[in-house]
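S.K.: Could you look at this predicted model? Sequence included:
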Amino acid sequence: MQFSFDITSTTIASITSIVISTSISLWITKVNKRKSLDEQLDAILKIALQYPYLESSHFTGSWTSAFDTNDEKYLRYDVYCTLLFNYLSRVAEHHKYKKHKVESYIAIKDWIRLHRKYWEDPTSSYENVDSYDHAFVDFVKGYLN
């Protein structure tokens, strides 16, 4: 049994159009993802500027999950760290957990180490280990070990 395929210029043009359209769409998606990450980073930095103690090693070193729940600073820090680690998780995933790519984008090593106590002693037991995918948990542990 023989098959015969007639490829016409119309077919070639259609296939070429599909390939180009798909490539452009993928490129635009990647650009939009990067723009979204940039905007999220800006938002986190604005919070840190408004409340500088959130990035102070003196303050972060005093973290304990058994903080006074009436202490606004520690409540804010708890939420800030959740926001920060969610962002770091998205960045790591975006860069397919390739440390050199992540490190060329943000100072992730410094951030993880600065907020080490929060990561290791979350408000709810196992919160950080259970809330993030295994790849990100290992990624963070790589900076803390």
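M.R.: Cool, the structure landed. Residues are numbered from 1 along each chain as shown.
S.K.: going forward, measure contacts between C-alpha atoms and count neighbours the same way
M.R.: OK.
S.K.: All the helices of this protein, in order from the start?
M.R.: Secondary structure of the chain, counting by DSSP state H: helices at 9-50, 57-60, 72-94, 99-105, 108-114, 116-120, 127-131, 134-144.
S.K.: Okay, angle between the first one and helix 72-94 too, please.
M.R.: Helix 9-50 and helix 72-94 are oriented at 160 degrees to each other (axes from the mean of the first three to the mean of the last three Cα atoms, to 10 degrees).
S.K.: okay, pairing it with this:
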Amino acid sequence: MKIEEKITYAAIVAILSMVVSGLTSILIAIFNNKKSEEKALRDSLTQINQLNIQYPYLENIEYIKKYSKTNKLKEIDMRYESYCIIVFNYLERLAKFCNFNFEKMEKYVHVPELILPHSFWWKNLLNTEFRQCGYDNKFIILVDKIIKKEIR
């Protein structure tokens, strides 16, 4: 009987050990995934800043006004289109990372500063339906509220 009790205790201890080890591994993986995503977001913001330095007109209000009046896209305008896609893709990833909580997003970057200058692009994409399909509906609502200045 004593051998059976020892085996039972050993089995219980082994099972508990596996459960604790498994839970610890899961928690570490969740923590590492969050840190990896946070680093990727920082890297994306760095990319946006590097594009601003390399092509200053991308954030220049005078250029953006000219872009909004053009019907024929030149290379410079296509670069601006790509830049806007990069910015809004970054913001969507940030929004998902922050569970669409504007206050949490603001801890990483001043969101209206990235959205408002490019609001014409957002509202008047050549293919608005594509934008609607490409971005999360919660993100579209968030951006639209920022553009309408319902969120600051």
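M.R.: Done, it's in. Being a predicted model, the structure only gives us computed values, none of them experimental.
S.K.: Of all the helices of structure 1, which one is nearest Ala66 of structure 1?
M.R.: For Ala66 of structure 1, the closest of the helices of structure 1 is helix 72-94, at 10.0 Å, according to Cα to Cα.
S.K.: buried sites along that closest one?
M.R.: 74, 77-78, 80-82, 84-85, 87-92, 94 (16 or more other Cα atoms under 10 Å).
S.K.: mean distance, that helix to its aligned residues in structure 2?
M.R.: When structure 2 is overlaid, helix 72-94 of structure 1 sits 1.0 Å from its aligned residues on average, using mean Cα distance after the TM-score superposition for structure 1.
S.K.: equivalent range in structure 2 for that helix?
M.R.: Following TM-score structural alignment, the aligned partner range for helix 72-94 of structure 1 in structure 2 is 75-97.
S.K.: Mind listing residues that contact that stretch?
M.R.: Around stretch 75-97 of structure 2, the neighbours that count as contacts under Cα atoms under 8 Å, 6 or more residues apart in numbering are 37, 41, 44-45, 48, 51, 58, 67, 101-102, 105, 111, 114-115, 118, 121, 135-136, 139.
S.K.: ditto for stretch 45-59 of structure 2
M.R.: Residues lying outside stretch 45-59 of structure 2 but in contact with it, judged by Cα under 8 Å, 6+ apart, are 63-64, 80, 83, 86-87, 90, 117.
S.K.: Please tell me how far Pro112 of structure 2 sits from Phe102 of structure 2.
M.R.: Distance check for Pro112 of structure 2 against Phe102 of structure 2: by Cα to Cα, to the nearest Å, it reads 10 Å.
S.K.: ditto for Asn32 of structure 2
M.R.: Noted for Asn32 of structure 2: a distance of 23 Å to Phe102 of structure 2, by Cα to Cα.
S.K.: how about stretch 49-62 of structure 1: buried residues?
M.R.: Taking 16+ other Cα under 10 Å as the neighbour-count basis, stretch 49-62 of structure 1 is seen to contain the buried residues 54-55, 59-60.
S.K.: Let me have the residues you listed in TSV, extended by distance to Ala13 of structure 1.
M.R.: Shown next, in TSV, are these (distance: Cα to Cα, whole Å):
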residue	distance to Ala13 of structure 1
Leu54	56
Glu55	55
Phe59	62
Thr60	60
